Structure formats: structure tokens, C-alpha cells
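>>> below are the sequence and a predicted model; questions follow.
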Amino acid sequence: MLTRTVYRAIPRGTTRFACRTPFRRFPTQRVQAFSLSHSRFDSASQQLAAKLSQEAQLESNEMSKTNNLDVKSFLEKNPGWKISDTTGTGEVIMERKYEDEDITVMFNVSEADNSLGPDEEMEDEMSDDELDSDEINSGTSDKFKVVPEDRMDQRYEESDSKAETLEEEDWDVPIPAEVRVLIRKRNKGALKLYMDTTDSFFHINHVVHLPDSKEMHSTSAVELLRKDTDGVYTGPLFPHLDEEVQSLFHKYLEARGINTNLSMFIPDHVIEHEQKEYVDWLKRLQSFVE
């Protein structure tokens, strides 16, 4: 009762004033995180694009020194072959005719077996040295103990010596490449050979006979080489055949231009074509990140 009386005694104007007293709104300050991140990413993109452009220019200059020299030299010495490669695919197609046969050779720079380079080989040897040193220091070897400082000095001296040796030697080891060959005869199907080039020599792995069919007539040689031979007997491993059969088969291929000259050309062309692919790849990356 007392509370209600006091409330009624308060002037109504006072109540209205209190209720209508405006409050000041302060604008909310938002964090501009996106714009900062965006500018930061733009800067990173520009730096990456500039570096990719620099790398592409260096590789292009290096490539121009020997561009297509191996192709021109090979075609001059081995007339009849046609070479086509499409940048971006890594695929190289070689074609020629022999009497009534159509011969197609296909290899891909992406499938080349990139063996260990000098740096990687040196790292492996250094790892072996580490194991030897650990055995010495752990007491498992009867050799003298090597303190860490001496071990590091010895490692650097050995690595410098190996690097100098590699610089003096010409590190130009042929890259093994997987090769597929198709020898096609009208109304007789085709022979499909799975091979690889090693030490300037063709090593045959399998020889598959593809029977003549309507599907084969409507399928290009390149498509036949790309397709797997599922459901077709691939024959035994070629090295398991009689040695005389192997020898005569190599002579059969040599008569059709699949010889030592070709086995030496392919690894060289793999290196050159891979260089072109690398430069094109750098330029496409640069175009994307710009």
C-alpha cells in the first residue's frame, strides 16, 4: 500500500522524461580481416608469379641452345619416321610405314623412370656414413671413437669431394623409358609390344597379338596402344622364350626401324620433351596465380 502511494505521488512528467531519455548509439567497428588477407594473398601471388616467370625464362634460355637438335639429327639419319608430340600431354608418337605394315611407337615423358640423381645418391651415401659413425660412437665397432665435431668436418669434406668429382664427370645418364609399339597389318590384326629402353638397347617384356576385328578397324593405332589388353593372352615373359626366338625377334624389329638408333634417340628426346613440358607447366602456373 505504501509503495503504491509513493508511486502515485511521483509526477507523471518525470516518468515520461525518464522513459524518453534517448541513449547514444556508438557505431560498431568491424574488423576488416578479409581485406587484409586479400591484399596479403595478392602480394604472395605476385611474388610467386614473378618467381615462376623467372624460372620459365631461365629454362627457356637453356632449352633454346639444343632445341630439336636430337630430332633433326635422328630424322636425317633415319628417314621415314614422323614425330608428333603435343605439349601438355607428355605423350610422343612416332610413325612410319614398312611395306604393307603401319608401325606406331608411343612413349610418355611422365612414365620415364627418373633414376637417382647425383645429389640424391650423395645423400644416400652420407646416410650410410652416419650409420657407420653411430656404430663407432655406440661402441659396437672396434674402430676409434669420433667426436661430433670431427664427424661433421669429415662429412662436409667428403661431400665437397664428391661434389667436385661429379662436376668433373659428365652426369649424362640415359633415362630409361617405357615404350609401346604397334605393328599393324591389314586383315591380320596387329602385334603390340611392351618394351623399355635401357643402356641404348630395347628390352622386350611382352609381345601380344591382337586379332583382326571390326573394332580394330575403327580404332586408331594410338588408341590401341593406350588401351590395356584385358582378356587377351599376353604370352610368356619375353626373356623366358628360347634365345634364338629372342634373337630373331630383335632382327625382325630392326628391319622395321626399331633398332639401336631409335633406342638411343628416345631417352634423349624424353629429356628434351620433358624440358618443354616443364617450361609450359611453369607458364601455366604463372598465368593461374597472377
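In hand now; what should we look at? Numbering: from 1, shown residues only.

>>> when you work out contacts or count neighbours from here on, use the C-alpha atoms and nothing else.
Will do.

>>> surely His273 is in contact with Val109?
Yes - if you go by Cα atoms under 8 Å, His273 and Val109 touch, sitting 7.1 Å apart.

>>> any common contacting residues for the two?
Contact criterion Cα atoms under 8 Å, 6 or more residues apart in numbering; residues shared by His273 and Val109: Gly90.

>>> just the element for Asp42, please.
Using DSSP states H and E, Asp42 falls within helix 33-64.

>>> err, Glu223, not the other one
For Glu223, the element it lies in under DSSP H and E is helix 221-226.

>>> mind giving me the packing neighbours of the helix holding Asp42?
Where contact means 3 or more Cα pairs under 8 Å, 6 or more residues apart in numbering; DSSP states H and E, helix 33-64 is packed against helix 260-289.

>>> name the residues of the helix it packs on that are buried.
By neighbour count on 16 or more other Cα atoms under 10 Å, the buried set for helix 260-289 is 262-270, 272-283, 286.

>>> against that first model, consider the following:
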Amino acid sequence: MSFRAIRQLAATSSRALSLRSSLTSARARVHASSPFTRALPATRAAFSVSARSFGEGTADGALSAKIAEELAYEKDAEIKDEPDFLKEFKNTGIWTIEDTPGNDEVTLQRKFGNEQIRLIFSIADLQSEEENFEAPEEGNASEEASEPSYPLRCSLTITKPSVPGSLSVDAVCQEGVFVIENLSYYNDAKLATDLTPEADWKRRGLYIGPQFETLDLNFQEEFEKFLQERGINESLAFFVPEYAQLKEQKEYVDWLGKVQKFIDA
């Protein structure tokens, strides 16, 4: 199947739909009720000179109660057991998942022959797309029956111990396909895989190759087959956004808890 093929996303599971609905509706309630959407009266001072010391403000209790309400709502919708899609992915034994709590990036790694393959994606893309999401109009059953698909940018690197360089692929994952944007080659594999700001700055000054879509069609098709053979396929393209949604929910619940503890301290 071509990476550039556009197909309609298969109907999502009720679990995934419930997760997205709870995320969207809960945050909509928070933003709708936020007092920061209204301007303060001109005659009212922004800060009260009679306020008590920091950490003992008059609004602390109400804010903590609001966070507790939101936290209870999110925890009620949270999935307690490991989802089936994640169990199945792990049981294949192909990819390993590196997911550090508190970080917005997830790394998938695997070996293929003498190659080391690494795929990185971020839930930050998911969060920004949620803010721009518009709910389907009433009466449109086809849109209401399926979950909106959010494009996630992915960075893929392939290295070999016998070669000093590295292949690097920039792609967008959405609706069960990886759409390749760029294919680059770095003479120094460490430069391609290093995630430091210094390495990122050095990469910006290098020639990264032409836009993938401008390459010869036969070249594109053969390279897509090259990636599919290494597991960069439809199955992985469906897993990535589903795992991103799961992680985003966990991070949000954890964030709420930390903010509440800080307010209550």
C-alpha cells in the first residue's frame, strides 16, 4: 500500500472514542468557566494590597476545589488496565517503547538485521490539534460515529554499525498512513540521532535533500517498500496516534494532580 494513499480512518473502538470525548468535553468545561475570559472592571485593582502571604490567597480554596472536580472527572474516565491495542503491540516483540513520564516525546526502537531503527513522535502535536478541533454538526451521523484523526509528526532514523552515516526521514502519521516529507542523509550518525539543542542547531545548516514528493515516482515507491519491510507500515501508523492519545490523557491527569498539590501546599 502506498504511503501517500488517502483512505478513510476505520471506525475507532468505543474505548478510544470515550477517551477523546472525555478529554474534549472536560477541557471545554474548564475553559468555558475560566474567569480569565472576562476583563476585570477598571475600578478594581489587579492585585489586592491586603492579600495574605503567597500560598495563602483567598482564591486558593476555590481553585483547589475546581481542580479536584476536574481531576475526579478525568480519573473516572481514565482506563485502569492496559488497553488491548497496547498489549497486542507489545506481544509482537518487534518494537520497544521508551516513554518517560512527564516528557511529551515517545520513542519506538527496533532492530532489523544490522540496522537500528528509531521512531520519535510527540503528543504536543495532538494537543495543538485538539485546540483547533471543531465538533461535527448535529445530524451528521458519519462524522459523529468516528473519532477525529490528528496528524502527528514523526522522526525516523536508521543507522548501521558498519556505516558512519544515517538515514533520517521526516513524516506525518495520520489515518493509517505515513506521509513522507523529507529523506535526509547525515555523514555523522551521532548528529542525526542526538537530541541536544547543539545538534539541532548543526542540522539546520545542512542540506537535507529535496522534498520527497518531488523525487522520481519509482524512487518513492521503492523507498516506501523499503520502510514497510522494516515495520513502518499501516499497523504502526494506527498504533502511534492511539498511543499518543493514551499518553496525553495520563500526562494531563498527572499534571492536574501536581498543580493541585502545589496550590494546597
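Yep, that arrived. Since the structure is predicted, the reported quantities are computational estimates derived from the model, not experimental observations.

>>> would you mark the buried spots in the helix holding Asp42 of the first structure?
For helix 33-64 of the first structure, burial by neighbour count (16+ other Cα under 10 Å) applies to Ser45, Leu48, Ala49, Leu52, Ser53, Ala56, Glu59, Ser60, Met63.

>>> mind picking the two most distant members of the residues you listed?
Farthest pair in these (Cα to Cα) is Ser45 and Met63. Separation: 26.3 Å.

>>> any chance of the buried residues of helix 33-64 of the first structure in a markdown table, plus distance to Arg151 of the first structure?
Formatted as a markdown table, the buried residues of helix 33-64 of the first structure follow (distance: Cα to Cα, whole Å):
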| residue | distance to Arg151 of the first structure |
| --- | --- |
| Ser45 | 43 |
| Leu48 | 39 |
| Ala49 | 42 |
| Leu52 | 39 |
| Ser53 | 41 |
| Ala56 | 40 |
| Glu59 | 38 |
| Ser60 | 42 |
| Met63 | 41 |
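
>>> how much space between the nearest residue to Ser45 of the first structure once chain neighbours are set aside and Phe34 of the first structure?
Leaving aside its sequence neighbours, Ser45 of the first structure sits nearest to Val289 (Cα to Cα, 6 or more residues apart in numbering; 5.6 Å). Here Val289 of the first structure is placed at a distance of 19 Å from Phe34 of the first structure (Cα to Cα, to the nearest Å).

>>> repeat for Lys82 of the first structure
Distance from Lys82 of the first structure to Phe34 of the first structure, by Cα to Cα: 55 Å.

>>> immediately after the helix holding Asp42 of the first structure, which helix or strand?
Following helix 33-64 of the first structure in sequence, per DSSP H and E, is helix 69-77.

>>> give me the distance from that next one to the chain's centre.
Counting by Cα atoms, centre = their mean, to the nearest Å, helix 69-77 of the first structure is centred 26 Å from the centre of its parent chain.

>>> so what does it touch, helix or strand wise?
helix 260-289.

>>> in the second structure, what stretch matches the helix it packs on?
Under TM-score structural alignment, helix 260-289 of the first structure corresponds to residues 234-263 of the second structure.

>>> the matching stretch vs the first structure, mean deviation?
Mean deviation of stretch 234-263 of the second structure relative to the first structure after superposition (mean Cα distance after the TM-score superposition for the first structure): 1.0 Å.

>>> same check on stretch 217-224 of the second structure?
Stretch 217-224 of the second structure sits 0.8 Å off on average (mean Cα distance after the TM-score superposition for the first structure).

>>> that stretch corresponds to what range in the first structure?
By TM-score structural alignment, stretch 217-224 of the second structure lines up with residues 243-250 in the first structure.

>>> one more: stretch 65-74 of the second structure?
Against the first structure, stretch 65-74 of the second structure falls on residues 50-59 (TM-score structural alignment).

>>> quick one: that stretch to the second structure mean distance?
Stretch 50-59 of the first structure sits 1.7 Å off on average (mean Cα distance after the TM-score superposition for the first structure).
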